[in-house]
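S.K.: pasted the sequence and its predicted model underneath.
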Amino acid sequence: MLEEYKKKYTKVVLQYSILNFNGNVLESDDALFLGFSNKYIGDIHPFFETLTSLLIAEENETIFSCIHLNIVDKTITADIILQTFNDGKNPLLIIHDLTSHYKNYQTTAQVRNESVINSQILELKNTYLKEKESFKNTFIANFSHELRDPLTGILTFTDILSKTNLDLQQKDYVQILNSSSSFLKKMIDDILDISKIESGNLELAIEPFNFHALLEEIKFTYKIIAEQKGLTFRFNFDEKLPKIIGGDAKRLQQVLTNLLDNAVKFTNHGGITFNVSLNQLRAQKASIHFEIIDTGIGIEKENLNKIFTSFTQVSRANEFKGTGLGLAIVKYLVELTKSKISVSSEYGKGSKFSTNINFISSSSLTLKESKNKKKSILDTSKKYNILLVEDSEITQLSVLKILASQGHFFLDIATKPDEVITRITSLDHEVDLVLMDIKLKEFQGDAIAKQIRKLPERHQKKVPIVAMTAKLYKEDLKRYKKAGIDDVLKKPFNESQLLEIITKNLK
């Protein structure tokens, strides 16, 4: 049986032929090709012509690899071995059929090459996507920064205008300006948040905060907003909710206000319900359930998965204003807490958004002393010298108008490093505080701050520096601190924010 199988499945791969020194085949076993005997090898296949010069009377082995032979009606890929001998023995020609081997090798090599090529293509695609993402985030950051200077001007002069003698119609116009600029500011903030999210620069700041106070503030605000639209606003706050918890109060408020804004926006009849309850309190963690229900237009089933995508608005797109970023930001912020946001909706009847978020809950948590309670008071008996380092004429005029209206400040303006240093080292008057724009046309504000901190006179190099900027990434804040900057005023700012930070940092 074994011999029978051997005969049936063993494939002949070797053919032996004995040659004379002229290249004629004296004898062949014809195992692979028939009719070799008594033929000149050059007539059998052109390749064999190259062997005739190697038919010498000394011992040598010459191997030719991967030779493609097409003889009569048979094609193989083979290794050709020519063995010559001493003592006048006739040369031996061996044909080794390695067709299967070379096919497998070729397939393997092709797969390997394709794998390498695909890997390189993937690497190039990743590089392209990273560069594209970096360009987009840089563009968004720079573009939004450029918007903040004119927006600061709008906010400042709208505020100044509102304090003048206006008739009723003019007051309505100012109210529209205020509303529009606030909406624009929120859109810019949302776009910056998305940019931070996609670049991985948005992180939670975990600190103790008064949870009850935050809920009461949200309740008070949205009760008024809902009533202004003719909607009811119901709320249910669990009595067991802890008062002081550890988490990011700012981002929690952002999540809840974005959800409530959506609920109000897409509801024309009925009302909004805001529920907050305690799931459980265990291992110094409080699991809290948030639920916002509306009787609005609802979401079609096929659109439920789209609503959390950036710049997407699925409900009659042109009917409701907005960037479509709110829910995308909500989803990311909730996922940062290792939680998920859920939505259920019936088209035409309303929607429900809910999530469970874990917070730190411990009796040892205490609130930090509020800086606002320790409000600094200016010495009204003197005037303070403020140096503004800013090349935007809109911002220059905004700061000038705000400070001039107070009657306690002298304002000097510089736009270049040498001008700044000259003003600070001047003997005419001592600078009490520097307002430093970070992104000047030709210079970086933090670089100028470093020069100030290297001045020889103590009162000069210790002058308080407040950065004015829209760039507030974690690495930016570290850079400002390293440059010796004392505080940061976020652009766009209004009168109260500017005066508060100046007062806080004046020595």
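M.R.: Here it is on my side, so go on.
S.K.: contacts and neighbour counts: CA atoms only from here.
M.R.: OK.
S.K.: what sits closest to Thr257 if chain neighbours are left out?
M.R.: Spatially, and ignoring its direct neighbours in sequence, Thr257 is nearest to Ile218 (7.5 Å; CA to CA, 6 or more residues apart in numbering).
S.K.: so what's the residue count around the one you found?
M.R.: 15 (other CA atoms under 10 Å).
S.K.: same question for Lys196.
M.R.: Using other CA under 10 Å, Lys196 is surrounded by 18 other residues.
S.K.: mind checking which helix or strand it is in?
M.R.: helix 168-198 (DSSP states H and E).
S.K.: same question for the residue nearest to Thr257, what's its three-state structure.
M.R.: Using DSSP: H, G, I helix; E, B strand; the rest coil, the structure places Ile218 in helix.
S.K.: circling back to that earlier point, just after the helix holding Lys196, pick out the following helix or strand.
M.R.: Once the chain leaves helix 168-198, the next helix or strand it forms, by DSSP H and E, is strand 207-210.
S.K.: one step back: buried stuff in the helix holding Lys196?
M.R.: Neighbour counts using 16 or more other CA atoms under 10 Å place 171, 174, 177-178, 181, 184-185, 187-188, 190-197 of helix 168-198 among the buried residues.
S.K.: do stretch 320-328 as well
M.R.: For stretch 320-328, burial by neighbour count (16+ other CA under 10 Å) applies to 322, 324-328.
S.K.: ok, so of those residues, who is nearest Phe311?
M.R.: Within those, the smallest distance to Phe311 is 4.3 Å, found for Gly324 (CA to CA).
S.K.: tell me the SS of the closest one?
M.R.: Gly324 - assigned by three-state DSSP - is coil.
S.K.: identify the residue nearest it in space, chain neighbours excluded?
M.R.: Gly324's closest residue in space is Phe311 (CA to CA, 6+ apart), at 4.3 Å.
S.K.: also Ile424?
M.R.: Nearest residue to Ile424 in three dimensions, chain neighbours excluded: Val431, at 5.8 Å (CA to CA, 6+ apart).
S.K.: what about versus this one:
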Amino acid sequence: MKPKILIVDDLVENLISLEAVLEDFDIELFRAFSGEEALKLSIKEEFALVILDVQMPGMNGYETLEMMRQRKKTKYLPVIFVSAIHQSDLHIIKGIETGAVDFIPKPIIPDILKGKVRVFLDLYLQRAKLDYLLAEMEQANLNLKIAKDKAEEATRTKSMFLANMSHEIRTPLNGVIGISKLLQKSELTDDQKELLNIVTNSGENLLMIINDILDFSKIESGQIQFETIDFKLQELVENVFQLMKFKAIEKGIKFNYSIAEDVPEFLCGDPLRINQILMNLVNNAIKFTHQGKVEIHIELVDRHESMTRVLFRVIDTGIGISEEGKLMLFKEFSQSETSITRKYGGTGLGLAISQNLVCLMNGEINVNSEIGQGSEFWFRLPLKEASQQLEEKKTQQIHHHHDLRILLAEDNAINQRVCELTLRQLGYACDVANNGEEAVAMHQDSAYDLILMDMQMPVLNGIQATRMIRVMDKDKLVKHPVYITAVTANSLVEEQKDCLLAGMNNFLSKPFSEKDLLTVLQEVIQTKIKKNQPEHECIQ
């Protein structure tokens, strides 16, 4: 669109003269024969410049400009005065003080007028371009905000879906794994043990897939949390070795590990996540190795003050990976070859999760491999050396207190039975509430030492029931409130926070192990022991 210029003069011959001077410009000219007409046009149109005569009947140029400066739209509109009044500088000064950008005396010298008009047209075009860019930027920001809101909503929806699916899958899986673990402790024939091991391994493999999907979702939505604690490297690697050696034995391959002597014995970082990465890499190595061996090697890269870089290598003599296959590694929901998923299974998430975890811990991960020559997956992590050597903690066996009063709030009949039998094997009995409302009523009638509280129940869920119990205990001025542990198939960070904010003391994710349950029981026992200790009187 062409820039618009308004020329104002009460004499038509002067307007024609101005139009002739400006005819070479690519502009659109508007005429006004009075100040009043100029004001009306300035409100209606968007002008780049006004060339305004001073001496006009009625409203003169000074008065016209004063009125323009009072209006928002024309407050900063460039105006050039043209006038035959040039005998005194006072007229020019008055014009500038009124708000004009310049003052040209008549008779007009065309080249001077053209030069000044060209300057203001350039400024107008630059401002128009800047306004256009700002409008584009605002629209882009708006689009980004809309896209961000949609992405956040999609993430929330996905998280809710995964949480619900996790609950629905984990609930029956808890029954499968729980019952199989209980049966493994009973007297069975060799054939029965073999079949039971298949059931247990299948359940645990399914649980690993669910955990992979949830971990990927947590990383994607920024919910992953890292600990910074002291740990003993030997214990971490030994734990991985003990958990994975049976798979290696089943396949008839050798499995061992080594830690270089110069690697610090005690480090500071997140042992749980390092364990998870190693488990993923070792599990893959054993899966894709049919003969030969799998080895874990841990070496020192370098030391800088208190920071140590440690190299973890998992080497196998398996099928190897092609150059094309390497391009697919570390990508979510993908395998190195299309045939891998069909033959070996898996979600294709393990390496993607491992890479994300390593990167979030400021490390590096990669692979060296050739088809038929095995693979070496490695990752380097910067870890602090432990400030002081960890004391070897001797596991203190706490004698079971069979007088613990335990309430299980769980609506699923299978999970009720699994938990009852697990507690019975540990030497405890429990009462059962089928929903949150029953749990509140039962605790009101008979105070419990421990409530194992399911999160998703009819009538009242675990959060609602816990809040009611905490209010009830507070109203009764209970000195030692009941210990409440969430037992749930949900494992997202928000749900754990919700449990603690509601007043729960702990959190167990289904399917939980006997060891996890025993840890909770021992904590309750320790708390009960402290409660029963007599308070020491102060000696006056």
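M.R.: Thanks, I have the structure now. Because the structure is a prediction, the values reported are computed rather than measured.
S.K.: need the contact list for the residue nearest to Gly324 of structure 1.
M.R.: The contact partners of Phe311 of structure 1, by CA atoms under 8 Å, 6 or more residues apart in numbering, come to 323-325.
S.K.: which of the residues you listed map to contacts in structure 2?
M.R.: For the contacts of Phe311 of structure 1, the contacts that are reproduced in structure 2, applying both residues aligned by TM-score structural alignment, their matches' CA atoms under 8 Å, are 323-325.
S.K.: what's stretch 134-147 of structure 2 aligned against in structure 1?
M.R.: Per TM-score structural alignment, the counterpart of stretch 134-147 of structure 2 in structure 1 is residues 112-125.
S.K.: which residue ranges of the stretch 1-150 of structure 2 form strands?
M.R.: 4-8, 28-32, 49-53, 79-83, 102-105 (DSSP state E, counting those that start in this stretch).
S.K.: out of these, flag the one nearest Lys245 of structure 2.
M.R.: Closest of the strands of the stretch 1-150 of structure 2 to Lys245 of structure 2 is strand 4-8, at 83.8 Å (criterion: CA to CA).
S.K.: helices and strands around the closest one, which ones?
M.R.: In terms of contacts (3 or more CA pairs under 8 Å, 6 or more residues apart in numbering; DSSP states H and E), strand 4-8 of structure 2 is packed against helix 12-21, strand 28-32, helix 35-44, strand 49-53.
S.K.: just give me the mean distance for the last one relative to structure 1.
M.R.: I take that to be strand 49-53 of structure 2. Once the two are superposed, strand 49-53 of structure 2 sits an average of 5.5 Å from its aligned residues in structure 1 (mean CA distance after the TM-score superposition for structure 1).
S.K.: show me what Ser134 of structure 1 lines up with in structure 2.
M.R.: Under the alignment (TM-score structural alignment), Ser134 of structure 1 pairs with Arg156 in structure 2.
S.K.: how about its match, secondary structure?
M.R.: Under three-state DSSP, Arg156 of structure 2 falls in the helix class.
S.K.: count the residues that sit near it.
M.R.: 13.
S.K.: let's have the strands of the stretch 1-150 of structure 2 in JSON lines, adding distance to Ala285 of structure 2 and mean neighbour count.
M.R.: Listed next are the strands of the stretch 1-150 of structure 2 as JSON lines, based on distance: least, CA to CA, whole Å; neighbours: other CA atoms under 10 Å:
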{"stretch": "strand 4-8", "distance to Ala285 of structure 2": "75", "mean neighbour count": "22"}
{"stretch": "strand 28-32", "distance to Ala285 of structure 2": "77", "mean neighbour count": "17"}
{"stretch": "strand 49-53", "distance to Ala285 of structure 2": "76", "mean neighbour count": "24"}
{"stretch": "strand 79-83", "distance to Ala285 of structure 2": "80", "mean neighbour count": "23"}
{"stretch": "strand 102-105", "distance to Ala285 of structure 2": "82", "mean neighbour count": "18"}
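S.K.: ok, which stretches of the stretch 251-400 of structure 1 are helices?
M.R.: For the stretch 251-400 of structure 1, the helices defined by DSSP state H, counting those that start in this stretch cover 326-336, 393-404.
S.K.: and which of the buried residues of stretch 320-328 of structure 1 is nearest Gln110 of structure 1?
M.R.: Nearest to Gln110 of structure 1 among these, counting by CA to CA, is Ala328 at 44.0 Å.
S.K.: distance of the closest one relative to Leu477 of structure 1?
M.R.: Using CA to CA, to the nearest Å, Ala328 of structure 1 is found at 25 Å from Leu477 of structure 1.
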